[in-house]
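S.K.: From the sequence below, what's the structure:
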Amino acid sequence: MEFTNEQLQMMISEEPVGNLYPYNTKDKQQIEAYIQDLFYTINHLKSIKCEAIFDHYGSGYASYVDFFCYRKDGSSIVNKKYIEKDSLTSIQIEGLVLYISRLAPVAIIWRDKRHKAILDNGEDEFFSGMGMINHPHGIIDEPPSPMVNDFIEIKEKLARAGYHILDKEYLSQPLPFKTKIQTFTRPNQYKLFDAFFFWKD
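M.R.: Okay, the predicted model is just below:
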């Protein structure tokens, strides 16, 4: 799937594109609800637990929703330790990150390690140390060995919902026109990636 310069410009202006409902309505509330439904679908897969960030990382505007998915059986945990002074258990988890675009029916998948803190009362949990990808180099096209079946299931759910997974090669192409995007990338280095996935504080 490739996009025209006009569509790329529209996305940079935060205007949704695409023929898939609800993106074709350009109604941002409907699109947000559609992405929430997708999250619930993926989060109900038998072996996967997912966390989602719908609040634009707490400020500004994110052109995508961040899903972090890892295995329920504990095999995604790479480190676990108790921090007595904070009365919490810190867990480092490796999983798959999905960026689901708010501006087009597209997504990317990459890997990240994130920290989860569990307080002694067992009720309060929160994630920290989240990575944010601002270039296409980290995108993966092949499943990591611990999550092969999960990767396949996630791709199937994305396809069923009408999402196209963009690949690293396409997103690494230089943006074919001059513009200004609110990203961490300098203007002379803009890639197609920057038109789809950007966050401004």
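S.K.: From now on I want contacts and neighbour counts done on CA atoms only, so please keep to that.
M.R.: Will do.
S.K.: Which residue is the nearest non-sequential neighbour of Lys80?
M.R.: When the adjacent residues along the chain are set aside, Lys80 lies closest to Ile91, with 4.4 Å between them (Cα to Cα, 6 or more residues apart in numbering).
S.K.: Identify all contacting residues around the strand or helix carrying the one you found.
M.R.: Assigned by DSSP states H and E, Ile91 belongs to strand 88-101. Residues outside strand 88-101 that contact it (Cα atoms under 8 Å, 6 or more residues apart in numbering) are 35, 63-71, 76-83, 106-120, 196-197.
S.K.: Give me the buried subset of the residues you listed.
M.R.: For the contacts of strand 88-101, a burial check counting by 16 or more other Cα atoms under 10 Å picks out 35, 63-71, 76-77, 106-119, 196-197.
S.K.: Another for comparison:
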Amino acid sequence: MNDQPASTAGAWAGGAASVEGFLRWVVADLDRMPALRVHHAEFGNYGSGYASYVDVFVTGRDGSARRSENGWTEVEGLPLALCRLAPVATLLKPGTQSSGPNGAGGRGLPQLSLVTDDAPPGWAEEYRQIRQVLDRHDLDLLDAQLLGLPLEGGLHVETVLGDPPYTVFDAWFHWAD
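M.R.: Purely as a prediction, here's the structure:
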């Protein structure tokens, strides 16, 4: 597969720079949600390679999902992947990100097994707010059933996130180092 936009609508008609600007606008809008704020958004392909998505991590605006101890901070939140190839996104099960001294830290990469189709327990209002922002920007939130469908035989995805046989998830949300 190539990493060319699959859509010619909206920002995708203007190429990669247009899509990047649009996704930055979406992330800024996500950061204005009443109950949530953007803790981190990775636009830099994790420093190497190519990511077909922007990795966004949202957490509670009130700080209650943040814990600090011994120079380390752990934040609980909802990972969201915004596709660079088409106006689609997927929401993942709640997770944590950690950061420590000298830039040390950890976070997970998106995987099909983590895709959530509904509001995770305890996140109903936050899920509703995320949906509203995505709807406002005409981004479709894809579910695990659709993303789990197999790709047609012979299609190959350059990714370190999954193995053949590839799925729709692999096509939209992949990363190669």
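S.K.: The residue positioned nearest the centre of structure 1 and Lys72 of structure 1: what is the separation?
M.R.: Centroid-nearest residue in structure 1, with Cα atoms, centre = their mean: Tyr99, separated by 2.0 Å. Plainly put, Tyr99 of structure 1 is 21 Å away from Lys72 of structure 1 if you go by Cα to Cα, to the nearest Å.
S.K.: The residue nearest to Lys80 of structure 1 corresponds to which position in structure 2?
M.R.: Counting by TM-score structural alignment, Ile91 of structure 1 lines up with Thr73 in structure 2.
S.K.: now do Glu153 of structure 1
M.R.: Match for Glu153 of structure 1 (TM-score structural alignment): Gln129.
S.K.: Tell me which helix or strand Ala159 of structure 1 sits in.
M.R.: In the assignment (DSSP H and E), Ala159 of structure 1 maps to helix 148-160.
S.K.: Does the nearest residue in space to His137 of structure 2 that is not next to it in sequence lie in a helix or a strand, and which?
M.R.: Excluding its sequence neighbours, the residue lying closest to His137 of structure 2 (Cα to Cα, 6+ apart) is Val26, at 7.1 Å. Secondary-structure assignment from DSSP H and E places Val26 of structure 2 in helix 16-30.
S.K.: can you give me the helices in structure 1?
M.R.: Under the criterion DSSP state H, helices of structure 1 are mapped to 5-12, 28-43, 148-160, 168-171, 192-196.
S.K.: Glu125 of structure 1 is nearest to which of the ones you listed?
M.R.: Proximity of these to Glu125 of structure 1 was assessed by Cα to Cα; the nearest stretch is helix 28-43, lying at 17.2 Å.
S.K.: The residue lying closest to Met147 of structure 1 once chain neighbours are set aside and Asn134 of structure 1: what is the separation?
M.R.: Spatially, and ignoring its direct neighbours in sequence, Met147 of structure 1 is nearest to Arg71 (7.8 Å; Cα to Cα, 6+ apart). In this view, Arg71 of structure 1 and Asn134 of structure 1 are 25 Å apart by Cα to Cα.
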